[in-house]
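A.B. asks: curious how this folds, go ahead:
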Amino acid sequence: MSNELPIDEYAVLGDGRTAALVSRRGSVDWLCLPRFDSRACFAALLGDADNGRWVLTVPDAERVTRCYLDDSFVLETTYEGPDGTAVVQESMPLGDGRADLVRRITCTRGQVEVLHEWVVRFGYGQYRPWVQRVTDPDGRPAIHAIAGPDSLVLHGDRLPNAVHNRHEDRFTLRSGESVTLTLTWSPSWQPVARIGDVAEGLAASARVWRSWAARADVPGPYRQAVVRSLLVLRLLTHAETGGIVAAVTTSLPETFGGGRNWDYRFTWLRDAALTLEALLEHGYLHETEHWRSWLLRAVAGDAADMQIMYRLDGARELSERTLDHLPGYAGSRPVRVGNAASGQVQHDVLGEVMCALEMARAAGIEETPTSWALQQNLIDHLVKTWREPDAGIWESRGRPRAFTHSRAMTWAALDRAVKAVETLGVPGDVDRWRAERDAAHADVLANGWSDTIGSFVQYPGATHTDASLLQMFQVDFLPPTDPRMLATLDAIRKELEVSPGLLLRYRSDKTDDGVGGRENPFLACSFWLADALARADRADEARAVLDVLVGLTNDVGLLAEQYDPEHRRMAGNTPQALSHLALVRAVHQYELAQRRRTP
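C.D. replies: Here you go, the predicted structure:
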């Protein structure tokens, strides 16, 4: 039987290298170790308990509430039962060079009955490990699970017993009593891991997250949502390599029971560049330099070989395959790992990258000869190729087209390159770049506009829009109050807004994307709507949209990729970087619009 727990029931824990999803009732149902894109050892999210999970809960609790401690990713869950109350604090400690997950349950009133269940399945829930009780190098008892290259060690004040291919423990806690459990991953050829300093790990993690969040000056009514979103973006950034994953999960469905299930545990150049813009608007410069170094390593080589996405370490191999042993979330199959879209041509990607790097320069991050040489090389290649059809921002698996959004972002890439030469004096074939920039702009105006519907359209000859056209506001393709931009804004709302504030990416009945089926409203596009309204000085409309969208975050402030307004539930992979960065940027534009109209 497949998992059907609502996606918004999950909170995320992370240590800057990987992340876990834990349900409101205390079940860790997804964890890949040691990296975001590693094989999962708990995969109940895409199957059931026998695919691996780690439960620590009060089964008879009548009320369960949870929150992150201040601006951190230390999760605190309170279970109120008929005879008492218990609190669980859990975190993945930062900066200790280990892959640990720490959980501590404390009875704060009366007494509670606790369930502890530990089911390890390596290889995305497929392989039962060899499990034995051991003694660690410090003489402490532990449970060691090992299979192939992976091993997990469970330490605790009390350890569960083997029961029918899993480990289980049921016990009573009385007021003031607590039990602490620590899970540690290590390569199978290394000695059994020691237990770390649990109390200091929890406290230090909270301090690090709070200190990072405190650097952001966020005014206005949406501060809490913005700070949490910034924290999510930081959590999704690999601390060592600088790669930024699009989401923690794979194959959470865009359509429940359907086949629109994709692996998002990789670094898309587009999403990462937009993440940097969100961080830069709030003063985070170190992260930008870290990612630029990642970019130089990942893209190094022939510009013709640039991919739209890479693994966290910059590796290019993302072959897509299906995991047929997993039933999929809510029966949504196939379950995919890898992503075949990595081989697509998407001309818009360099536009987002160049816009982010221009913003970095404006923030004071200086170009190096190597960083500019890379950009020069990529722009020279774009000049030769931008007129060819591509797969577009939505990674269509249908036939390539001359997407209007791709042409507009080509203009943005060339425009930022020309400005760099003009303002910094860096080398480049600026006369040719300037001519191609103007040609791309003219192409969009001539072929991306439809007199039939009075709007920019998805591609030449189309009579329908696309929510990606809202990004034309973000890159200043035309002034935001230009009649053509306002007409496009209104046309997109008329065609794609299926619930107040919620936009589809495009109409699937009018677009052959090579996948088929319907999907739910896309949250990033919905935030782009608020962003565009703010830039067009329609601040009241922008706020109305923001109020709807921010209200969709779950109880700990997280957003998935999409939202199903009919059943009031999230859809798609979670937590989604694109959703959270679009929230941050839309609120920023709303605050700027407020300042413009209130001297």
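A.B. asks: switch to C-alpha atoms for all contacts and neighbour counts from now on
C.D. replies: Will do.
A.B. asks: how about residue 398, secondary structure?
C.D. replies: Counting by DSSP: H, G, I helix; E, B strand; the rest coil, the backbone at residue 398 sits in coil.
A.B. asks: before we go on, could you also do this sequence so I can check it against the first one:
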Amino acid sequence: MSESPHSGALMSTTPIADLALVSDRHSAGLIGRDGSVEWLCFPRFDGPSVFARLLDDDAGHWVIRPSVPYETTRRYVPQTMVLETTFRTGSGTVVLTDALLTGPDDGGHRLGAGVPHLLVRRVSGLGGEVPMEIEYRPRPEYGLICPILSIVGGGVTARGGAEWLVLTTPVPLDIGDSTGYGVFTVRMGETRHFGMHRSTLEETPARMWDQAELAARLDATIVAWRSWSSLHQTYDGPWQDLVHHSGRVLQALSFQPSGAIVAAATTSLPEGIGGERNWDYRYSWVRDASLTMGALWVAACPDEANDFFAFLTTAAPSLGTDRALQIMFSVCGEHDLSERTLPHLRGWRDSRPVRVGNGAWNQRQIDVYGELLDAALRLEQQMGDIDDDVRRFLIACADTAAERWTEKDQGIWEMRGEPQHFLYSKLMCWVALDRGIALAGRLRAQHRVESWRRTRAEIRDNLLREGWNDRVGAFTQAFGSDELDASALMVPIVGFLPAGDSRTLSTIDAVADRLTDERGLVYRYRTVTGVDGLTDGEGTFLLCTFWLAEALALSGQVGRAREVFERAAAYANDVGLLSEEVDPDRGELLGNFPQAFSHIGLVNAAWAIDEAERACGPVGPGRGNGDGRVA
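C.D. replies: This next block holds a predicted model:
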């Protein structure tokens, strides 16, 4: 075993839109149009990668594809996150089916329980015959390790660093340069199964899977996803397929053992090509995860609400001491997510640095209490009986919002410059108290309501006085600022002001006119050198564009809302996945992928448009009732 010096390593150029997600709700893989596994972390989302060619050409991949020219089409097996890639050649057609096995769904519950950490790849001949090739190049620890590959009965083992990977293959491989190579032909009606799993050092001899076993487990995974979808997905409004698919994507980004939800499956896919806005999103942000649970209320009727709140209650003991809720955790609840760079990786299209960990973990962001309590209100029925630990935790969140709303923080966009009095942060402290009041009976916190109401009114007066800017004609990014920020669209979305209020309408128009590019997509804010602690620019934000659609729908401008929604949704790739941003020049996807925020925005905007078109009164729990109040 030796470490790769990466001399002469090549940057990755795979378009982000060429990637498709597979997940077992423990970890995630990304697979390209060419049948290459470009990214895979075992045994959890935020663990070191086994394949990372997405970030450096020499950081590992596993390709199965025709060895002759081909054309491809892709889809997910209906109601699943199992990927099918169809290769058409001059001599025949094959389909490659990829899945991380989920294990049985236990009658529609606990999708992802008892997973074997096994990536299965099925090659099936649909017509004629097709010559195929396989290249298996594991590179554990983000490409640092060139493992020892050994041929054993039925497959190949790879040992290096902390990993022992076992590949089951019906095709003999030749080994060289810590890489396995093989060729084979698939004829009509033939099927072959390949499987790679993360073994344990105690497993001797290496566990190999026979063909029937792999076939059965893959079929069971399809059944498990379909069972979950049919049980949980009942939304029947416009763009139903997109909403249901987004619900499955959000489910796929959840960590089944703990109830955590990651913001995205990747690290360091840039917000601007060649820039420094390259962050690790494979962690559970309180904000993102809370908004995900809220979106699942629309898209998938979540039954994991108790798991989610139990995870946060366990992960956030510091709330009871200095009343500060850490904004993010690892998927297992670890607090220290110290950021470091991986200088041996060139990054996607030379976008450096490549980072693991995230320095925002110890930032102060006072908005998180609002998103958390908003999710609790929306999921009130799914939560059932609230145990005492969760009840005390949610009360403490409302109390902390009441105590800290006057403080400066880094805001929703995690500015790495000086803290400010961000409008969105104050707004979400108002939300925390508003939802806390609505939940007071369930939380047995009636004795706190009078105090919460007083502070809620104080925050409201402050926001209307300091957050509104007459010169700009809009609510602005921060108190005393002339900068627009798309997060001001949340003023009507959370019910702080009616959507028809003149200040709300003026803010919506200001964002549409001054924060929108020629494609009709919305920037978070206008990046000015150093304003957010960074020196480079970024793309337009899909979440913010969906916020604009949602705000337009709430204000009764349904035609405009539909137009904005469809512009944003059109950037989903061929298998319905969205990244964080869109390059304003090239129109291609940028940022970590797939991005929970973007799918959350899609779900909520579609639902708001549906509600507006139905014209059936209030738009639901946690969304405001048109007079600025939920309770």
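A.B. asks: quick TM-score on the pair, please.
C.D. replies: Overlay of the two chains. TM-score (TM-score structural alignment, normalised by the length of structure 1): 0.96; 593 aligned residues with a C-alpha RMSD of 1.8 Å.
A.B. asks: how about the strands of the stretch 401-550 of structure 1, start to end?
C.D. replies: 449-450, 455-456, 497-499, 502-503 (DSSP state E, counting those that start in this stretch).
A.B. asks: of all these, which one is nearest residue 73 of structure 1?
C.D. replies: strand 502-503 (28.3 Å; C-alpha to C-alpha).
A.B. asks: contacts for that closest one, please.
C.D. replies: Applying C-alpha atoms under 8 Å, 6 or more residues apart in numbering, the set of residues contacting strand 502-503 of structure 1 from outside is 467, 493, 496, 497, 521, 522, 523, 525, 526, 549.
A.B. asks: that one vs structure 2, average distance?
C.D. replies: If you overlay the two and look at strand 502-503 of structure 1, the average distance to its match in structure 2 is 0.5 Å (mean C-alpha distance after the TM-score superposition for structure 1).
A.B. asks: and stretch 524-531 of structure 1, by the same measure?
C.D. replies: Looks like 0.7 Å for stretch 524-531 of structure 1 (mean C-alpha distance after the TM-score superposition for structure 1).
A.B. asks: what does that stretch correspond to over in structure 2?
C.D. replies: Per the alignment by TM-score structural alignment, stretch 524-531 of structure 1 matches residues 543-550 in structure 2.
A.B. asks: how about residues contacting the matching stretch?
C.D. replies: 486-487, 489-490, 493, 508, 511-512, 521-524, 560-565, 568, 580, 597-602, 604-606, 608-609.
A.B. asks: can you give me the buried ones in that stretch?
C.D. replies: 543, 544, 545, 546, 547, 548, 549, 550 (16 or more other C-alpha atoms under 10 Å).
A.B. asks: out of the residues you listed, who's nearest residue 220 of structure 2?
C.D. replies: residue 543 (34.2 Å).
A.B. asks: what's the neighbour count on the nearest residue to the closest one once chain neighbours are set aside?
C.D. replies: Nearest in space to residue 543 of structure 2, with sequence neighbours left out and distances taken as C-alpha to C-alpha, 6 or more residues apart in numbering, is residue 598 at 4.7 Å. Neighbourhood size, residue 598 of structure 2 [other C-alpha atoms under 10 Å]: 27.
A.B. asks: surely residue 598 of structure 2 and residue 542 touch.
C.D. replies: Yes: at 5.6 Å, residue 598 of structure 2 counts as touching residue 542 under the criterion of C-alpha atoms under 8 Å.
A.B. asks: got any residues that touch both of the two?
C.D. replies: Common neighbours of residue 598 of structure 2 and residue 542 (C-alpha under 8 Å, 6+ apart) are 579, 580.
A.B. asks: could you point out the helix or strand that follows the strand or helix carrying residue 67 of structure 1?
C.D. replies: If you go by DSSP states H and E, residue 67 of structure 1 is part of strand 63-68. Using DSSP H and E, the helix or strand that follows strand 63-68 of structure 1 towards the C-terminus is strand 75-80.
A.B. asks: OK, contacts around the aligned residue in structure 1 for residue 490 of structure 2?
C.D. replies: Per TM-score structural alignment, the equivalent position to residue 490 of structure 2 in structure 1 is residue 471. Contacts for residue 471 of structure 1 (C-alpha under 8 Å, 6+ apart) come out as 405, 528.
A.B. asks: 10 Å instead?
C.D. replies: 352, 405, 408, 409, 477, 525, 528, 529, 531, 532 (C-alpha atoms under 10 Å, 6 or more residues apart in numbering).
A.B. asks: so what's the alignment partner in structure 1 of the residue nearest to residue 543 of structure 2 up against?
C.D. replies: In structure 1, the residue equivalent to residue 598 of structure 2 is residue 579, according to TM-score structural alignment. Applying C-alpha under 10 Å, 6+ apart to residue 579 of structure 1 gives the contacts 229, 246-247, 271, 522-528, 558-562.
A.B. asks: equivalent analysis for residue 208 of structure 1, please.
C.D. replies: Residue 208 of structure 1 neighbours (C-alpha under 10 Å, 6+ apart): 71, 72, 73, 93, 94, 95.
A.B. asks: which position in structure 2 aligns with the second one?
C.D. replies: Right, the one you point to is residue 72 of structure 1. That one, residue 72 of structure 1, aligns with residue 80 by TM-score structural alignment.
A.B. asks: run a quick neighbour tally on the closest residue in space to its match that isn't next to it in sequence.
C.D. replies: Distance criterion C-alpha to C-alpha, 6+ apart; nearest residue to residue 80 of structure 2, sequence neighbours excluded, is residue 225 at 4.9 Å. Neighbourhood size, residue 225 of structure 2 [other C-alpha under 10 Å]: 25.
A.B. asks: next one: residue 225 of structure 2 from residue 212 of structure 2, what distance?
C.D. replies: Residue 225 of structure 2 sits 20 Å away from residue 212 of structure 2, going by C-alpha to C-alpha, to the nearest Å.
A.B. asks: related to what we said a few turns ago, buried members of the contacts of strand 502-503 of structure 1 into ChimeraX, please.
C.D. replies: Command for ChimeraX that selects the buried part of these, burial taken from 16+ other C-alpha under 10 Å:
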select :467,493,496,497,521,522,523,525,526,549
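A.B. asks: which one among the contacts of strand 502-503 of structure 1 gets closest to residue 135 of structure 1?
C.D. replies: Out of the contacts of strand 502-503 of structure 1, the member with the shortest distance to residue 135 of structure 1 (by C-alpha to C-alpha) is residue 523, at 48.7 Å.
A.B. asks: show me the contacts for the closest one.
C.D. replies: Counting by C-alpha under 10 Å, 6+ apart, residue 523 of structure 1 has contacts 501-505, 529, 549, 552, 559-563, 570-571, 576, 578-580, 582-583.
A.B. asks: the same query, at a cut-off of 7 Å, please.
C.D. replies: 561, 562, 563, 579 (C-alpha atoms under 7 Å, 6 or more residues apart in numbering).
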